[in-house]
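1. Okay, structure incoming, though there's no sequence with it:
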């Protein structure tokens, strides 16, 4: 079987060498992310995923928060310099997407459907994972590189304060994106016999 989707998905890699040489406007990228997230599935059509798309100084602010936070945690100067250099690669991009879960909806569903209450938090994680994968692939289709970072929950309070986000929006990941200044390295795969089973 032929799959254009799989060809595009193969382009979706973790790109760490990012630049700001993206021809698409912030509005075009915002529309791409918005449409992609809205078309991503969620259990009970709960639509718990929230996305904040930041550009310019606002995007830089995310990575300054990360740097400032880790400076207080990473006490070894040499180790912090490596951390700072890594953060600089994210700051060098064109923008940043914050992915969040609206916990208000999760708790409402837990109360509305008590038989499934233990599952809604997990299902919200599945929803945000699907949305991240879809956006990442849509960016790759447009030759925009990205990676997925997880500095939450260390930066949660500062991010909420910096961008005036609702308290019920729980930060789950940060996605820096931009022009691809250097391709991803080769990807290793587990032996397929360890991963897949065909049962007829």
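-> Ah, there it is. If you're wondering where the values come from, they're calculated on a predicted model, not measured in any experiment.
2. from here on, contacts and neighbour counts on C-alpha atoms
-> OK.
3. Which residues does the longest strand seen in the chain contact?
-> Across the chain, the longest stretch assigned as strand under DSSP state E is strand 169-180. With C-alpha atoms under 8 Å, 6 or more residues apart in numbering as the test, strand 169-180 has contacts from 15, 17-22, 50, 90-104, 143-153, 156.
4. in that strand, what's buried?
-> 169-180 (16 or more other C-alpha atoms under 10 Å).
5. could those go into a markdown table alongside distance to residue 193?
-> Conversion of the buried residues of strand 169-180 to a markdown table gives the following (distance: C-alpha to C-alpha, whole Å):
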| residue | distance to residue 193 |
| --- | --- |
| 169 | 40 |
| 170 | 37 |
| 171 | 36 |
| 172 | 32 |
| 173 | 31 |
| 174 | 33 |
| 175 | 32 |
| 176 | 34 |
| 177 | 34 |
| 178 | 36 |
| 179 | 36 |
| 180 | 33 |
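6. Of those residues, just say which sits nearest to residue 71.
-> Taking C-alpha to C-alpha as the measure, residue 71 lies nearest residue 174 of the buried residues of strand 169-180, at 18.5 Å.
7. and the comparison structure, right after this:
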């Protein structure tokens, strides 16, 4: 089996993460940079944007998220929520994924016939970008998961890291050392998910 398929199969949602990653922060930056450069996008729009947070900046994100959730989660449900935030915070960093709405709106004006499709295509492109980063991290032995605390944290994130107004937060990917592997994965029958006609 090729290295590609090994990487695809290795990528899982890893929730038990730590700070002592097996590669350098520079290597993480290189992974994310290459993903941004080489992930496909509709009409070559290149509308995906990322912010990479390490160390105390990463910790700050999950502290901010916890405080934001504290305002909306009932007090009797707060314990599990705080545990989840602590598990993400225990990692080494987080990749924040955005879509630049200015690029999407520009394409909608330029290609009015497809205007309704551009936001959908942008989400698909962002999913590809997320997947490339996630799989590349897994291939280097770094665990990650994909989270969605937007739009609850959008304003705080924009303020804290001077994110442009046109960047819409799509997802958060905390990453770190794999402290415990993912559990067994159940697969629905492939015959119900795939058809082949020859």
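-> Here it is on my side, so go on. Small disclaimer: the values here were computed from a predicted structure and weren't measured.
8. Would you pull the TM-score for this pair?
-> For this chain pair, the superposition-based TM-score is 0.98 by TM-score structural alignment, normalised by the length of the second structure; 198 aligned residues with a C-alpha RMSD of 0.9 Å.
9. How far away from the center of its chain is the longest strand of the first structure?
-> Distance of strand 169-180 of the first structure from the chain centroid (C-alpha atoms, centre = their mean, to the nearest Å) equals 4 Å.
10. Provide the aligned range in the second structure for that strand.
-> Using TM-score structural alignment, strand 169-180 of the first structure corresponds to residues 167-178 of the second structure.
11. and residue 123 of the second structure, how many neighbours?
-> Residue 123 of the second structure: 17 surrounding residues under other C-alpha atoms under 10 Å.
12. and it, what pairs with it in the first structure?
-> Under the alignment (TM-score structural alignment), residue 123 of the second structure pairs with residue 125 in the first structure.
13. That match belongs to a helix, doesn't it?
-> Yes - residue state for residue 125 of the first structure (DSSP: H, G, I helix; E, B strand; the rest coil) corresponds to a helix.
14. That one and residue 137 of the first structure: what is the separation?
-> 18 Å (C-alpha to C-alpha, to the nearest Å).
15. what does residue 186 of the first structure give?
-> Counting by C-alpha to C-alpha - residue 186 of the first structure and residue 137 of the first structure are separated by 18 Å.
16. out of these two, which sits in the more crowded spot?
-> A side-by-side neighbour count of residue 186 of the first structure and residue 137, using other C-alpha under 10 Å, places residue 137 first with 24 against 7.
17. Helix or strand: which one has the aligned residue in the second structure for that one?
-> The equivalent of residue 137 of the first structure in the second structure is residue 135 (alignment by TM-score structural alignment). For residue 135 of the second structure, the enclosing helix or strand under DSSP states H and E is helix 117-139.
18. The closest residue to residue 132 of the second structure other than its chain neighbours: neighbouring residues, count only.
-> Nearest non-adjacent residue to residue 132 of the second structure, counting by C-alpha to C-alpha, 6 or more residues apart in numbering: residue 35, 6.0 Å away. Residue 35 of the second structure has 19 neighbours, counted by other C-alpha under 10 Å.
19. Report the spatially nearest residue to the match of residue 137 of the first structure, omitting neighbours in sequence.
-> Nearest to residue 135 of the second structure is residue 11, by C-alpha to C-alpha, 6+ apart, at 5.3 Å.
20. List the contacts of the one you found.
-> Counted by C-alpha under 8 Å, 6+ apart, residue 11 of the second structure has contacts 134-135, 138-139.
21. How about residue 63 of the second structure?
-> Here residue 63 of the second structure is in contact with 85, 89 (C-alpha under 8 Å, 6+ apart).
22. how close does the helix or strand harbouring it sit to the first structure?
-> Assigned by DSSP H and E, residue 63 of the second structure falls within helix 55-70. The superposed helix 55-70 of the second structure is, by mean C-alpha distance after the TM-score superposition for the first structure, a mean 0.7 Å from where its aligned residues fall in the first structure.
23. quick check: angle from that helix to strand 167-178?
-> Angle, helix 55-70 of the second structure to strand 167-178, by axes from the mean of the first three to the mean of the last three C-alpha atoms, to 10 degrees: 120 degrees.
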